[in-house]
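**Q** fold the following for me, if possible:
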Amino acid sequence: MTYQNTLNVLFNLKKTIPNYSCDTEKNLIAVIGGLDSETSLHMANFLSIYKIPQVTYCFFAALMNEKTEFPFVYQMVPNEAQQYNGIVHLFLHFQWKWIGIIALDDEKGDRFVQNLLPLLSQNGMCSAFIDRLPFVTSTDNMIEIFYLSRPRESMALFLTNTKVNVFVLNADTFTILMLKWFLYLAQTEDLTEAVMGKVWVMTAQWEFSSHIYYRNLDIDFFHGALSFTLNSNEVFGFQNFLQVLNFHWPKGDGFIRVFWEQAFGCLWPGTKLGKELIDICTGEEKLESLPGIFFEMSMTAQSYSIYNAVHAIAQALHARYSAIENHRTVTGDRGSLEPPHQQPWQVTACIS
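**A** Model (predicted):
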């Protein structure tokens, strides 16, 4: 799917024909993304062929640090491996030596466990258990898996283990999604007391924004969690932008309709109604009325990284056009007043 979507970005055709584009108005200069290092890697495999700069806002696997293999990839956040030393120092500070490890049952989870275990051992700490959460691709699949005996027994085992009160988890989007399901089931099976009082230590990429079916889920059991974080600052005008945002005026935003309907539980004007009584979106709904678990009004670290990625590309374009204008001034060649068509590799040279 990532490869297909990347090709669609490159060639913008209903039927993807590699190395061919009939869209003369499209001038792809750079790409920002993706959500995780695996997605970024898949994107880079195609984008690098066309020397298109890719600015990422996710933590990177170590292999993507190789500039010889990925010369057009630029990172807005540090390498993920830097967190592991920080996690170990945190455990040493509080003298926590008996640690439960939670990770998704996929390649990212494998990498997390393989990197963390040697550091724990070298510093006199032990893993009480390693619990691998199942990876699912859909909500229906998720519900089916959770009602199987093995995941439920595994959940009960690590939650009721009184000797283990400290858990470390690789808190990417899917891991948090699965863990919230586990803990929700714990509440329904009278394991709430077992959940409370645990210390959750999470990596910096933790993701607590919720799907629509989580918006009313109580997450008190995460209060007091310790999470590493990336740098973030409030951007001037961002709060005002969110306060006045409504679905009437954003143009070219293909996500606003889906987000608005799910966030406010309403339907887009003109949508054919079925038998269910659902409110029509008015555009007067306010984002600040949404629960924090569903939508953050503050500038999160991830949002700030995306903002910086956009800013870096804008600065690169400005530097490129300024250099062209200076050259014209020196040579006396005024040429066309229109900004010249730029190739992606020309912009790459200006990204720092």
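**Q** CA atoms for contacts and neighbours, from now on please.
**A** OK.
**Q** which stretches of the stretch 1-150 of the chain form helices?
**A** For the stretch 1-150 of the chain, the helices defined by DSSP state H, counting those that start in this stretch cover 2-11, 37-47, 82-94, 107-122, 139-146, 149-159.
**Q** of the ones you listed, which stretch is the most buried?
**A** Of all these, helix 37-47 has the most neighbours on average by mean count of other C-alpha atoms under 10 Å, namely a mean of 19.
**Q** what does that one contact?
**A** By C-alpha atoms under 8 Å, 6 or more residues apart in numbering, the list of residues contacting helix 37-47 from outside reads 2-3, 6-7, 33-34, 53-54, 56, 58-61, 64, 70, 72-73.
**Q** switch the cut-off to 7 Å
**A** Helix 37-47 has contacts (C-alpha atoms under 7 Å, 6 or more residues apart in numbering) with 2-3, 6, 33-34, 58-61.
**Q** with stretch 281-296 instead?
**A** 208-210, 215, 242-243, 246-248, 266-269, 297.
**Q** can you count the residues close to the closest residue to L230 other than its chain neighbours?
**A** Excluding the flanking residues, the one nearest L230 by C-alpha to C-alpha, 6 or more residues apart in numbering is A301, at 5.6 Å. For A301, the neighbour count with other C-alpha atoms under 10 Å is 19.
**Q** isn't A301 right next to F228, touching?
**A** No: in this structure, A301 is not within contact of F228 by C-alpha atoms under 7 Å, at 10.8 Å.
**Q** re earlier: ok, so of the contacts of stretch 281-296, who is nearest L185?
**A** Of all the contacts of stretch 281-296, L185 sits closest to R215, with 15.6 Å by C-alpha to C-alpha.
**Q** of all the helices of the stretch 1-150 of the chain, which one is nearest Q187?
**A** Closest approach to Q187 among the helices of the stretch 1-150 of the chain (C-alpha to C-alpha): helix 149-159, 11.1 Å.
**Q** alongside the first, I'd like the structure of this one:
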Amino acid sequence: MNLQNYQHLFAFYFAIEEINENIEILPNITLGFHIEDSCCHTGVSLCSVLSILSEEEDPVPGYSCHQQGWVSGFIGSLSSDTSHEIARITGIYRFPQISYGAMDTLFNDRVEFPSFYRTVPNDYSQFQGLIQLLNLFRWTWVGILTSEDESDQRGSEELKREIIRSGSCVDFLETMPLAFILTPEDFKRLKLTVYKVSKSLATVIIIYSTTSDFAQQFCFPWWQEIAGKQWLFSAAISSYTGIPSPDNIPVCSTLNGSLQFSIHKGKIPGFKDFLHNLHPATFPDPSVLNPLWNILFQCALTYGIEYLNLSDCTGKENLSNISPWQFDVNNFQFTYSIYTAVYALAHALHNMYTAKSQHGGNHTLEFQPWQLNQYIKEVHFKTSDGHEIFFEDTGNVPAHYDIENWVMESNDYVSSISVGKFNSIASGSQQLFVDQSAILWNPSFNQTPRSMCSENCVPGYRKVLQRQKPVCCFDCIPCSEGEFSNNADAENCMKCPDDQWPSEKKDECLPRVIDFLSYGDLLGVFLASIAILFFIITDVVLGIFIKYRDTPIVKANNRDLSYILLLSLMLSFLCFLLFIGRPGRVTCLLQQVAFGIIFTIAVSSVLAKTVTIIIAFNATKPNSKLRKWVGTRVSSSLVLLCSLGEVLICIAWLLIAPPFPENDTQSEPGKMILQCNEGSTIAFYSVIGYMGFLALLSFIVAFLARKLPDSFNEAQFITFSMLVFCSVWVSFIPAYLSTKGKYMVAVEIFAILASSAGLLGCIFFPKCYIILIRPDLNTKRHLIGKQYSKKAK
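**A** Next up is the predicted model:
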């Protein structure tokens, strides 16, 4: 005996009686009914439908012998399989069929099932609710158990596809036998399923079945041996809420803490009183109640055509004292849906009756079966508890689910707690509501269960899928340098903006450290101090040469070229002002250009000095044609001509690809180096190369003139100065290329300072020594005497 099925029967009968007593619905028309037991068998269902249509005990297809009234529609069935078989027959005649339990998505096909309706949500809406619940708790790795029923297997496969489509994964989908008495083969297969479930990393197991008593399978001992699993039941499965555990099945402690998507259980006003006052004498067919009374009251009923003998059941004929009915009568699933199904059909009949009356038709309900479908589609009313009933284009009602938490009571009863709702017609995130604080999990969990193949990747890491495994199985690897992730389970790391850099944990971006050679750096202060010191020294040397400009040693070395060289050295020492500090557009344009032109003037002056020495020495020879070239005009022209070449290179550089300020975020992690980009590397090295060419030419000329008489000879000092100059700039190139950021700038400043200091020291310090320390050597007589002594040798 299935107490739930009896309650469905009573809910159906109660709805019929209520409509017949309601003068506002179908006045003067009485609804009758014909009930056939499908026995959960498709073949029996087919025979039952034909029996109802033909009104014959031995049904004859296409034959009707109704003595009173006629069939207007069919209510049922509970399962999808039997509903499908019923629809195959009723669909031929276009009889409307309203199921109160079939949730299979195949009935959404209006071409195949144009006159099929249901007052329970279709499975697709349940799938969406289940997926939202999985997402809410972040259950990404689940298992599915289903029965051998064809509809169950079809629905479970669709559920699996929807879960995968949502981004979660299914570890397994296993089929279990329906029978309680198992064959050896069934038992072997079941044990393998139990083993697979117990070893799975999936904590959440979805039990999907349209068989109402499928949950009883999990009361057997082998399931109770499995701990640490969270069971999630589909809507069609009946819970044990309000029903004691059957005598032949152990207490279902396994189900303690389970969750279920339950079809909305609306309240049926007056139904509880109706059940408590139910009596065989008032029921149309007392034989229907005989098995129920026999089991509940332990007494037998005898009934005939004209009398009902209740002598054996005296004092026990009322259901109000029977413990199963003392609980909430609305707690059974599908009771409310069968109640609303009858009301929906009655409203459609009423609307059709009203329409016929308004058009002057007779008051009898003579119609073809297919005519009622249009009125069923237009049904829209509110039940007494405020629940709206209407059918969508697919013949479905909007999905309303209760989310229930099964809790084992101390008296071996399973009670349910409503912990949430799902409403398909709500918008977005408002569809699902769950009161997580109200959920009582199984005692094996001390917190909300976790169900995932791999632990979440924390911010700063990204997911890398494991080979040949679902997308929910992955490894977590740190983000690459320069990248971050600020969300859990990030599939890709992101790059920070150019002015930012990932934190140490790579879970956020922090402002980069701005780096450039500034006066606040110790290195900048040191270089600036050295440059200023040499600037002062050069200025002092220039002052000495100006003061002693009429002395022989100053005059003998072309004092105009000396002044030009000293001034260019002073400016070269001041070039550091363009290299130290925050780079800007103007400073970047002037840095290399000013340095190149100033240094070219200095090197050109040295070259002019060397050439002047050679011309002056050779001009003293008899009949020399070089005498007309002796003078400042030639040396000045040479300086101007050599410098002009560098100026042209710099102008071309500025016009074609000028230097510009650049933020270098690649050279050093976590830093943004402010620097000047040369714009054209070729132009930069052309400037350096041209200076190097002049320096090398000066070195060669000075080296060849090193043995000339001392009175005119600066060649030895120039040779050493050019050797220092060339050594510095040859070393500069690899050092410059191997450094980055402010150290690259420091290398160039050091090269400028070193080469300038080399020129200053090698060319001018010996002369200053003579001028200041040995003035006795700074006389014309000494120079002439030294010259003649050289010639005598």
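**Q** quick revisit: distance check, the residue nearest to L230 of structure 1 against K180 of structure 1.
**A** Distance, A301 of structure 1 to K180 of structure 1, by C-alpha to C-alpha, to the nearest Å: 21 Å.
**Q** what's the answer for A349 of structure 1, then?
**A** 44 Å.
**Q** the more surrounded of those two?
**A** Of the pair A349 of structure 1 and K180, K180 is the one with more neighbours under other C-alpha under 10 Å, namely 20 against 13.
**Q** what's that one aligned with over in structure 2?
**A** Using TM-score structural alignment as the criterion, K180 of structure 1 maps onto Q216 of structure 2.
**Q** compute the first-to-last residue distance for stretch 235-251 of structure 1.
**A** 22 Å.
**Q** equivalent range in structure 2 for that stretch?
**A** Stretch 235-251 of structure 1 covers residues 268-284 of structure 2 once aligned (TM-score structural alignment).
**Q** show me the contact partners of that stretch.
**A** 286, 289, 308, 317-320, 329.
**Q** can you give me the neighbour number for S287 of structure 2?
**A** Residue neighbour count, defined by other C-alpha under 10 Å, stands at 14 for S287 of structure 2.
**Q** what is the neighbour count of the residue nearest to it when sequence neighbours are not counted?
**A** Among residues not flanking S287 of structure 2 along the chain, Y303 sits closest, at 7.4 Å (C-alpha to C-alpha, 6+ apart). The tally of other residues near Y303 of structure 2 (other C-alpha under 10 Å) stands at 16.
**Q** swap in the one 10 residues further on?
**A** The burial count assigned to C313 of structure 2 is 16, neighbours taken as other C-alpha under 10 Å.
**Q** pretty sure the residue nearest to S287 of structure 2 sits against S311.
**A** No: under the criterion of C-alpha under 7 Å, Y303 of structure 2 makes no contact with S311, lying 11.3 Å away.
**Q** contact partners for the nearest residue to E234 of structure 1 once chain neighbours are set aside?
**A** Computed as C-alpha to C-alpha, 6+ apart, the closest residue to E234 of structure 1 that is not its neighbour in sequence is M299, at 5.6 Å. Counting by C-alpha under 7 Å, 6+ apart, M299 of structure 1 touches 232-234.
**Q** top of the residues you listed by number of neighbours, please.
**A** S232 (14 neighbours).
**Q** can you classify that residue by secondary structure?
**A** On the three-state scheme (DSSP: H, G, I helix; E, B strand; the rest coil), S232 of structure 1 is labelled coil.
**Q** measure the closest residue to it other than its chain neighbours to Q239 of structure 1 for me?
**A** Spatial nearest neighbour of S232 of structure 1, excluding adjacent residues (C-alpha to C-alpha, 6+ apart): A301 at 4.8 Å. Distance, A301 of structure 1 to Q239 of structure 1, by C-alpha to C-alpha: 15 Å.
**Q** swap in N8 of structure 1?
**A** Applying C-alpha to C-alpha, the value for N8 of structure 1 to Q239 of structure 1 is 33 Å.
**Q** okay, buried residues for the lengthiest helix in structure 1 please.
**A** Taking DSSP state H as the criterion, structure 1 has its longest helix at helix 301-331. If you call a residue buried by 16 or more other C-alpha atoms under 10 Å, then helix 301-331 of structure 1 has these buried ones: 301-302, 304-306, 309-310, 312-313, 315-317, 319-321.
**Q** try stretch 163-180 of structure 2
**A** Those buried within stretch 163-180 of structure 2 under the rule 16+ other C-alpha under 10 Å are 163-164, 168-178.
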